[in-house]
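Undergrad: no FASTA, just this:
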């Protein structure tokens, strides 16, 4: 999620490009600061220091620290939403090529991409899974919506239509989120990646 600062001196960027660069840097600074200090311990001054912008620039784009956090959270949810879309497209391509993979294999592929993305973007992952609890009900509602979409994707993979099967999908998402959060808090990204096998086995037991 990192974004390079603008070059010093004269440049040929448009006003829109400058604003987009500043915004990207502030969102990245928000996420990176919270990895170290948490939501409560991250003041606006820390965000603008890391982003290399003025306080005036910050408040031109965000109403408050919470507004900046919500928009950083939206960046994370957009990434996860794209993962779910890619998984759906992948299933369609498999069907067109002669038949989809079995549901457990489809889930394993989705899980692999999900865990790899979180491990590659730990600051963004922490915004979505850890600091969201301190940011108020609006942030929590966004998280709930994305978790629900993840459960829907799993239900589609396993054709889970009964109440018990849908509950199993929700339980699998909750277990995944809790285990991932634990490793994000401790900073153990290798352990996060290693969740793929036990979570795939859990899905087989619950839904296979």
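TA: Done, it's in. Please read all numbers here as calculations on a predicted model, not as lab measurements.

Undergrad: rest of the way, CA atoms for contacts and neighbours
TA: OK.

Undergrad: where along this structure do the helices fall?
TA: In the chain, the segments counted as helices under DSSP state H are 15-37, 44-51, 55-61, 65-96, 103-120, 122-129, 137-158, 163-186, 189-193, 196-207.

Undergrad: In the fifth one, which of the residues would be classed as buried?
TA: Translated: helix 103-120. For helix 103-120, the neighbour count (16 or more other Cα atoms under 10 Å) marks 103-104, 106-115, 117-119 as buried.

Undergrad: Residue 137: which of those is nearest?
TA: Top of the list for closeness to residue 137, among the buried residues of helix 103-120 and by Cα to Cα, is residue 118 at 23.0 Å.

Undergrad: The closest one and residue 125 touch, don't they?
TA: Yes. The criterion here is Cα atoms under 8 Å, and residue 118 meets it with residue 125 at 5.4 Å.

Undergrad: Would you work out how far apart the start and end of stretch 35-46 are?
TA: Stretch 35-46 has an end-to-end distance of 12 Å (Cα to Cα, to the nearest Å).

Undergrad: I meant to write stretch 115-124 there.
TA: Stretch 115-124 has an end-to-end distance of 13 Å (Cα to Cα).

Undergrad: Compute the number of surrounding residues for residue 178.
TA: By other Cα atoms under 10 Å, 14 other residues sit near residue 178.

Undergrad: What of the one 3 residues further on?
TA: Neighbourhood size, residue 181 [other Cα under 10 Å]: 18.

Undergrad: tell me the contacts of it?
TA: Neighbour list for residue 181: 126, 129, 130 [criterion: Cα atoms under 8 Å, 6 or more residues apart in numbering].

Undergrad: And the residue most central in space within the chain, how far from residue 28?
TA: Closest residue to the average C-alpha location of the chain: residue 76 at 3.8 Å, with Cα atoms, centre = their mean. Using Cα to Cα, one gets 11 Å for the distance from residue 76 to residue 28.

Undergrad: Second structure for comparison follows:
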């Protein structure tokens, strides 16, 4: 068995992860008659949920192979047919979750709405994913920071991709409003760090007023990027955003 890890390309990311209740059911009797790729896909998703559940519950370091395979309802043999080790399984789960979050944000930004409303929709999509799947968020966002060097590197790469998404959105704003300042790399990194902190806090304070917290995240993001005019109008009833800087 090769130890080479070849992440799938972005185009192979599933648009959704199936509901956990569907995935965690055992495969039907006679599943050996199903195409191998169908069975393996179901097993991979089950293992993603299993490692997320265990890591969210126990932390990455204390999660064992026995924990993962028992929770997923698969054998160790099956696990090693799909992944080289615990880290590989976690990294692939992180890749899928991160890809889905980014896909949601990009879809929200690629609409006919105003540039300000696109940003609000993108941040809401980001927040909704965290609220809808708090277990995945806790495992693949909160615990990723303390997991392993390779996983921390993957987290840093994902954060760099978020910075690129923000940078592309800002380019569209500057094309329409040349007075909007250029964002430095440090500024983009601080905005992404704020988003990460928001995600961590959201998983820990699920009972809080989500709308109010999301409003704070949007105001922080816009202010950090010099969009003070829009930031001042957040929470008002007007949808006429006007100039972003004043």
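TA: Perfect, thanks for sending it. The structure displayed is predicted, hence computed values, not measured ones.

Undergrad: just to revisit the earlier point, can I assume the residue nearest to the centre of structure 1 is in contact with residue 132?
TA: No. Counting by Cα under 8 Å, residue 76 of structure 1 sits too far from residue 132 to count as a contact (11.3 Å).

Undergrad: start to end distance for stretch 43-58 of structure 1?
TA: With Cα to Cα as the measure, stretch 43-58 of structure 1 spans 12 Å from end to end.

Undergrad: Disregarding residues adjacent in the polypeptide, which is nearest to residue 67 of structure 2?
TA: Setting aside the residues directly before and after it, residue 67 of structure 2 is nearest to residue 54 in space (Cα to Cα, 6 or more residues apart in numbering), at 6.8 Å.

Undergrad: can you pull the contacts of the equivalent of the one you found over in structure 1?
TA: Alignment note (TM-score structural alignment): residue 54 of structure 2 maps to residue 33 of structure 1. Contacts for residue 33 of structure 1 (Cα under 8 Å, 6+ apart) come out as 42, 46, 47.

Undergrad: Of these, which is the most crowded?
TA: Most surrounded of the contacts of residue 33 of structure 1: other Cα under 10 Å gives residue 47, at 26 neighbours.

Undergrad: Can you give me the distance of that one to residue 60 of structure 1?
TA: Distance of residue 47 of structure 1 to residue 60 of structure 1, given as Cα to Cα: 14 Å.

Undergrad: need the contact list for the equivalent of residue 106 of structure 1 over in structure 2.
TA: If you follow residue 106 of structure 1 across to structure 2 using TM-score structural alignment, you land on residue 118. With contacts defined as Cα under 8 Å, 6+ apart, residue 118 of structure 2 is in contact with 108, 109, 110, 111.

Undergrad: Leaving aside the residues adjacent along the chain, what's closest to the aligned partner of the first one in structure 1?
TA: Under the alignment (TM-score structural alignment), residue 108 of structure 2 pairs with residue 87 of structure 1. Excluding the flanking residues, the one nearest residue 87 of structure 1 by Cα to Cα, 6+ apart is residue 110, at 6.2 Å.

Undergrad: So what's the residue count around the alignment partner in structure 1 of residue 92 of structure 2?
TA: Aligning on TM-score structural alignment places residue 92 of structure 2 opposite residue 71 in structure 1. Look at residue 71 of structure 1: counted by other Cα under 10 Å, it has 16 neighbours.

Undergrad: My understanding was that residue 71 of structure 1 contacts residue 27; is that so?
TA: Yes. If you go by Cα under 8 Å, residue 71 of structure 1 and residue 27 touch, sitting 7.5 Å apart.

Undergrad: one step back: top of the contacts of residue 118 of structure 2 by neighbour count?
TA: Using other Cα under 10 Å as the neighbour test, the contacts of residue 118 of structure 2 are led by residue 109, with 24 neighbours.

Undergrad: In contact with that one, which residues?
TA: If you count contacts by Cα under 8 Å, 6+ apart, then residue 109 of structure 2 has 115, 118, 119, 121, 122, 169 around it.

Undergrad: and the third one, what does it touch?
TA: This points to residue 119 of structure 2. Contacts of residue 119 of structure 2 by Cα under 8 Å, 6+ apart are 108, 109.

Undergrad: Can you give the distance of stretch 21-35 of structure 1 from its chain's centre?
TA: 14 Å (Cα atoms, centre = their mean, to the nearest Å).

Undergrad: Check how far it sits from its aligned residues in structure 2, on average.
TA: Once the two models are superposed, stretch 21-35 of structure 1 sits on average 1.0 Å from its counterpart in structure 2 (mean Cα distance after the TM-score superposition for structure 1).
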